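S.K.: task: produce atomic coordinates for the following.
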Amino acid sequence: MATPLAEVYDFFLVKVTDYSFLSLNETGDLESVLYKHLRSAVVRFTSTSKDLTVDTKAQEFTTTLDDFEKEILATLMSISYVSSKITHIKNLEQILSDKEYKIYSTANHLSQLIALRKDMNLEASNLMVSYSYRVGLDDLS
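M.R.: Alright, predicted model coming up:
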């Protein structure tokens, strides 16, 4: 049985609060944005031996994923999401002058986002290590 993409999206949306998702949902663009983050997550989920191929027409994975795998993908999607915010802020930094930049305190916000991404990368790595051990133990059974 295949796993619908919406199940992974649900895991992700619990982690991220972004009110722009409401307007994206109204215009029908939300799934497109979520899918872009999911593609990034699939590429980074290197510790799975499962085929993470997506049937885009059916909007589902071709294999069945358990909750642990969905959690890892959602965490990796969160990293992709935060990375896009960091990139956006770096572009903003280049547009504003030094005086304006200090007034808006974007540098502090950027530092916090970078620290958050670092923590999220560590969390994702820990999840994938735990996953690898779990899968290895299951293979021994």
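S.K.: alpha carbons only for contacts and neighbour counts from here, please
M.R.: OK.
S.K.: so what's the residue sitting nearest the centre point of the chain up against?
M.R.: Centre of the chain computed as the mean C-alpha position; nearest residue by CA atoms, centre = their mean is Met77, 0.9 Å away. Counting by CA atoms under 8 Å, 6 or more residues apart in numbering, Met77 makes contact with 12, 37-38, 40-41.
S.K.: just the ones of those residues in helices?
M.R.: Members of these lying in helices (criterion: DSSP state H): 12, 37-38, 40-41.
S.K.: one more sequence to fold, the one below, so I can look at both together:
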Amino acid sequence: MATSFEIVYDRFLANITDYKLAKLDDVTLEGNLELWLKQAISFYPNPRKDLNNLDMKLKCFNEELNHTEIEVLSKFMIMSYMNTHIMREDLLNQSLNSKDYKIYSPANQLKALRELKESIKDEANTLISRNSYNVSSIKEMLK
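M.R.: Prediction:
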């Protein structure tokens, strides 16, 4: 049984709050999600299932992914998404002129984003490790 990209996309979108994504038209959003998913697949080290076995027309993996694998892909999608924000030029030029807000320097904001990205990467790697030890039988382990 196949796993739809939509399932992974929904998990990813449940983990972020970016109202700019809600304003995108469906074609642009789908293109971005697909790009982030492809990058997430490349970040996934030694998956048990062949994540490159895709059907791009049907927008699905040709294998059934378990919940942990879907969660790992969504975490790596978040990393890809965050890369676009970390590298945005306007973060370097950010300035707030209101006395009502505590101002963080662009360097501090970038540092916080990088630390968050590393934290998400660590979560994904922990899930990968746990999933690799979650073997219900010897036969499954020897596949």
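S.K.: follow-up on the earlier one: farthest-apart pair in the contacts of Met77 of structure 1, please.
M.R.: Within the contacts of Met77 of structure 1, Phe12 and Ser40 form the most distant pair, 13.1 Å apart (CA to CA).
S.K.: who's more crowded, the two?
M.R.: Ranked by neighbour count (other CA atoms under 10 Å), Phe12 of structure 1 and Ser40 place Phe12 first, with 24 against 16.
S.K.: hang on, isn't the more buried one packed against Ile79?
M.R.: No. Using CA atoms under 8 Å, Phe12 of structure 1 makes no contact with Ile79, being 10.4 Å away.
S.K.: which residue ranges form the strands in structure 1?
M.R.: 54-55, 60-61 (DSSP state E).
S.K.: what's the mean distance for the first one versus structure 2?
M.R.: Okay, so that is strand 54-55 of structure 1. Compared with structure 2 after fitting, strand 54-55 of structure 1 deviates on average by 1.4 Å (mean CA distance after the TM-score superposition for structure 1).
S.K.: that strand packs against which elements?
M.R.: Judged by 3 or more CA pairs under 8 Å, 6 or more residues apart in numbering; DSSP states H and E, strand 54-55 of structure 1 is in contact with strand 60-61.
S.K.: mean shift between the strand it packs on and structure 2?
M.R.: When structure 2 is overlaid, strand 60-61 of structure 1 sits 0.7 Å from its aligned residues on average, using mean CA distance after the TM-score superposition for structure 1.
S.K.: which helix in structure 1 has the most residues?
M.R.: Across structure 1, the helix with the greatest residue count (assigned by DSSP H) is helix 106-140.
S.K.: who does that one touch, helix- and strand-wise?
M.R.: Secondary-structure packing of helix 106-140 of structure 1 (3+ CA pairs under 8 Å, 6+ apart): helix 67-95.
S.K.: and the angle from the helix it packs on to helix 106-140?
M.R.: Calculated by axes from the mean of the first three to the mean of the last three CA atoms, to 10 degrees, helix 67-95 of structure 1 forms an angle of 160 degrees with helix 106-140.
S.K.: could I get the buried residue list for helix 67-95 of structure 1?
M.R.: 69-83, 86, 89, 93 (16 or more other CA atoms under 10 Å).
S.K.: contacting residues for the residue lying closest to Arg11 of structure 2 once chain neighbours are set aside?
M.R.: Spatial nearest neighbour of Arg11 of structure 2, excluding adjacent residues (CA to CA, 6 or more residues apart in numbering): Ser74 at 6.1 Å. Contacts for Ser74 of structure 2 (CA under 8 Å, 6+ apart) come out as 8-9, 11-12, 37, 40.
S.K.: now Ser74 of structure 2: how far from Asp122 of structure 2?
M.R.: For Ser74 of structure 2, the distance to Asp122 of structure 2 equals 13 Å [CA to CA, to the nearest Å].
S.K.: can you check Asp90 of structure 2 too?
M.R.: Asp90 of structure 2 is 27 Å from Asp122 of structure 2, by CA to CA.
S.K.: could you do Lys139 of structure 2 as well?
M.R.: 29 Å.
S.K.: compare neighbour counts for those two and give me the winner.
M.R.: Asp122 (13 against 8).
S.K.: brilliant, that's me finished.
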